[in-house]
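Participant: pasting the sequence and the predicted coordinates here, then a few questions.
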Amino acid sequence: MIYPAPLEQGSVIAVTAFSSGINDAAKGRYQLVVTDLKEKGYVIIEGKCLMGNSKHVSAPAAQRADELMSFLLDDTLDAIAAPWGGELAMEILPLLDFDHLKKVKPKWLFGFSDISTLMVVMSTKLNWATAHSPNLMNLVANETETLTANFLTNMATKTGASFTQYASQQHTDKWPDSRINSAAILEPYLKTNWRWLVSPQNGSCLEGRLIGGCWDTLIHLFDTPYLDLKRYAKECDEGVILYLENVEMSPADLVRSILSMKFKGVFTHPKAVLLGRSAYPDTHDKDDLTYHEVIKRHLSDLGIPVLIDMDIGHVPPNLTLINGALARISCEEGSWKLTQSLT
């Protein structure tokens, strides 16, 4: 893996919305976040594909791709951030010149949701480490939730070093309403419960290199030139740990997605699977499938460990998960611990 330089005071972060842009209701939040980052010593460069959102995107695909490429080729930058995810980052993948990008300085990309559509491709095609993490718009200075508040500290980890995170005590299914209060923060109130769907045969520890992101978007990339998990796994001597989180797939959609992955042999490549909590609401009809019924029925037979209900994705908070980092996950005296080494 190639790890970009640590993010610290003086680091230059370019902001461009290669998926959804910032609508009028979100401008106050965005300005607050940017002001906070500048006060912390980061340098912020704003792209033109940022403000405004029409037909799910900040600008036509060609414009979004051109701006992103210009930032990726600019070696004065240390990171590139989208304000948040969206729906159609996939449109720009065929418009990026990955051969050219092999010759430039790697930059951090970070965030979650549709941002992972791009990050996983960068990590598997270019071997750049990327960070599945809180989105830029989550980074208000007054945030008190630990995993979110520690994101920038994690990103300051030097190559060769490591950082450790613990499972949250509580999570929430309600995002703060920043339209009313630009400084609104997460208010966790639901008990967090990481647990094994399928436990390891020996001990209670997992080790391997992380790769993953938003299940809804990655399902369309597996077994394509943009996400060759077989090749990537062969290059990782320690084995690959695949992490996924569901946003909008109904239980029936999820069944079809899992079966598609099985048909393609996707689950033969990772040594373990990590799942976040599902953001799709279960119904109260006893005859309807639920998320947990689906994963129990269709993921219990993979022959590899499966850890579920983790702090990943659209039911916050979010761990900082470095695609490509060597991870060790363990449960010690009832406390879940995740250590990532940037080696």
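Facilitator: Alright, I've got the coordinates.
Participant: only C-alpha atoms for contact and neighbour calcs from this point on.
Facilitator: Will do.
Participant: for the residue lying closest to Ser300 once chain neighbours are set aside, give me its contacts.
Facilitator: With sequence-adjacent residues excluded and distances taken as CA to CA, 6 or more residues apart in numbering, Ser300 is closest to Val198, at 6.2 Å. For Val198, the contacting residues are Ser300, Ile304, Pro305, Val306, Leu307, by CA atoms under 8 Å, 6 or more residues apart in numbering.
Participant: what subset of those residues is buried?
Facilitator: Ile304, Pro305, Val306, Leu307 (16 or more other CA atoms under 10 Å).
Participant: roughly how far does the third one sit from Asp66?
Facilitator: Relative to Asp66, Val306 is positioned 39 Å away (criterion: CA to CA, to the nearest Å).
Participant: and here's the other structure:
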Amino acid sequence: MLVRFPRPLQPGDLVGVTSPSSGVPDALRPRLEVALTTVRAHGFEVEVGECMDGRGHVSATVEQRAAELQRMLVDPRIRAVVPPWGGETAIDLLANLDWAEISQAQPTWVVGFSDTATLITPLTLLTGWATVHGNNLMDTPYAPPEGLLSWLDIVTLDLKSTCTQTSPRAWREGFVDYVEHPAVDHLELNQPGGWRRLDGDRDREVDVTGRLIGGCLETLSPLGGSRYLDPTWLADAPGDERGGGGLIVYVEAAEADAFQVCRSLHGLRLAGFFDRAAAVLVGRTSAPDADTLTQEEAVLDALGTLGVLILADVECGHVAPYLPLVNGAIARVQHSPEASTISQTLA
């Protein structure tokens, strides 16, 4: 199978907004409008779907959510699909999507993280479509900090182009209340801290290349061993000389404690998800340690025997800022105690 990159968005292109998992409560509608205005300000049109109800944990019935997402994915007028955010049970959509029809359609950019990873990671692995694990729609109004990009930048990149992002070596503790501050667009990074190497010589410079794949640990781990999470083909996908014949696998925990993280990582390892990993990137997390096991120890307990580079505190999770990663792209990861950089090539 080939990795298929959607064509870059151009001014006037249509962005579809639907909630495959959780919708938007009335109190957060002002923030939604600010986010939609941000997308329009970049020159894009917006179509908001019917599945947006935020009164429960899902925005509509599984049949309605699947039908609306399916329609947006195969509609040639819609060039990107961006949910407001994740949720809890997008897993129920997987068996209700027509994957054959999606595979035959022209690729569309699909963007998001958290429970949205339950959809975009299988979308890449089942159809070859490249997808963007990046800031959700509700976080889009934030101007990205120096060194990072927004998904709005990523989806306009030309095929075979390369983008480079550098860790700002700072992060934000806590969330902004969008009810109280619906128009906030400045992301204050109030804590210092960059990527950390967990394996081997932590002061040695490293440089590794492979194709990107990954997502939220809590929502992806139940798919381990299924057809929805088999990355075997991706490691050998034709590309260019930078492909490397391996994977850069990234994972991030939303709220699971260290014991659950340990079990989930062990499960994915046993299911073969890390078999072709050249490196593992672990997102910064605010999830708790356990009484006798830290989050770092959990990662090393499960993945330390892989014998590959493991970097922690990467900006690819539920702790801001947000580092967009393109599932399927060829990535070059460079890290030293002084700087951390990832370059992604859409090839």
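Facilitator: Sure, I can see it. Because the structure is a prediction, the values reported are computed rather than measured.
Participant: what segments of the stretch 101-250 of the first structure are strands?
Facilitator: Applying DSSP state E, counting those that start in this stretch to the stretch 101-250 of the first structure gives strands spanning 108-111, 130-132, 162-166, 170-171, 190-191, 195-198, 205-214, 240-245.
Participant: quick one: the third one to the second structure mean distance?
Facilitator: Put plainly, it is strand 162-166 of the first structure. Strand 162-166 of the first structure, aligned to the second structure and superposed, deviates on average by 0.6 Å (mean CA distance after the TM-score superposition for the first structure).
Participant: which strands or helices does that strand pack on?
Facilitator: strand 335-341 (3 or more CA pairs under 8 Å, 6 or more residues apart in numbering; DSSP states H and E).
Participant: ok, Met137 of the first structure to Gly313 of the first structure distance?
Facilitator: For Met137 of the first structure, the distance to Gly313 of the first structure - CA to CA - is 14 Å.
Participant: those two: who's more crowded?
Facilitator: Gly313 (27 against 21; other CA atoms under 10 Å).
Participant: what's the spacing between whatever residue of the first structure lines up with Ala256 of the second structure and Cys214 of the first structure?
Facilitator: Correspondence of Ala256 of the second structure to the first structure, assessed by TM-score structural alignment: Met249. Distance from Met249 of the first structure to Cys214 of the first structure, counting by CA to CA: 11 Å.
Participant: over to Thr192 of the first structure?
Facilitator: 20 Å.
Participant: between those two, tell me which one has more neighbours.
Facilitator: Neighbour count, other CA under 10 Å: between Thr192 of the first structure and Cys214, Cys214 has more, with 24 against 17.
Participant: got a list of what the match of Ala256 of the second structure touches?
Facilitator: Asp216, Tyr280.
Participant: and for the one 4 residues further on?
Facilitator: With contact set as CA under 8 Å, 6+ apart, Asp253 of the first structure has no partners.
Participant: show me which residues of the helix or strand hosting it are buried.
Facilitator: According to DSSP states H and E, Asp253 of the first structure maps onto helix 251-264. Using 16+ other CA under 10 Å as the test for burial, helix 251-264 of the first structure gives Pro251, Leu254, Val255, Ser257, Ile258, Met261.
Participant: count of neighbours near Glu47 of the second structure?
Facilitator: Residues lying near Glu47 of the second structure (other CA under 10 Å) number 14.
Participant: you'd agree it is in a strand?
Facilitator: Yes: counting by DSSP: H, G, I helix; E, B strand; the rest coil, Glu47 of the second structure is found in a strand.
Participant: how much does the helix or strand encompassing Arg328 of the first structure stray from the second structure?
Facilitator: Using DSSP H and E, the element containing Arg328 of the first structure is strand 326-332. Taking mean CA distance after the TM-score superposition for the first structure, the mean distance separating strand 326-332 of the first structure from the aligned residues in the second structure is 1.7 Å.
Participant: tell me which residues in that strand are buried?
Facilitator: Judged by neighbour count (16+ other CA under 10 Å), strand 326-332 of the first structure contains these buried residues: Leu326, Ala327, Arg328, Ile329, Ser330, Cys331.
Participant: and the first one, what is it in contact with?
Facilitator: For Leu326 of the first structure, the contacting residues are Glu207, Gly208, Arg209, Leu210, Glu238, Gln340, Ser341, Leu342, Thr343, by CA under 8 Å, 6+ apart.
Participant: re earlier: what about the match of Ala256 of the second structure, distance to Asp282 of the first structure?
Facilitator: Distance of Met249 of the first structure to Asp282 of the first structure, computed by CA to CA: 11 Å.
Participant: go on, Ser168 of the first structure?
Facilitator: Computed as CA to CA, the Ser168 of the first structure to Asp282 of the first structure distance reads 22 Å.
Participant: fine by me, thanks again.
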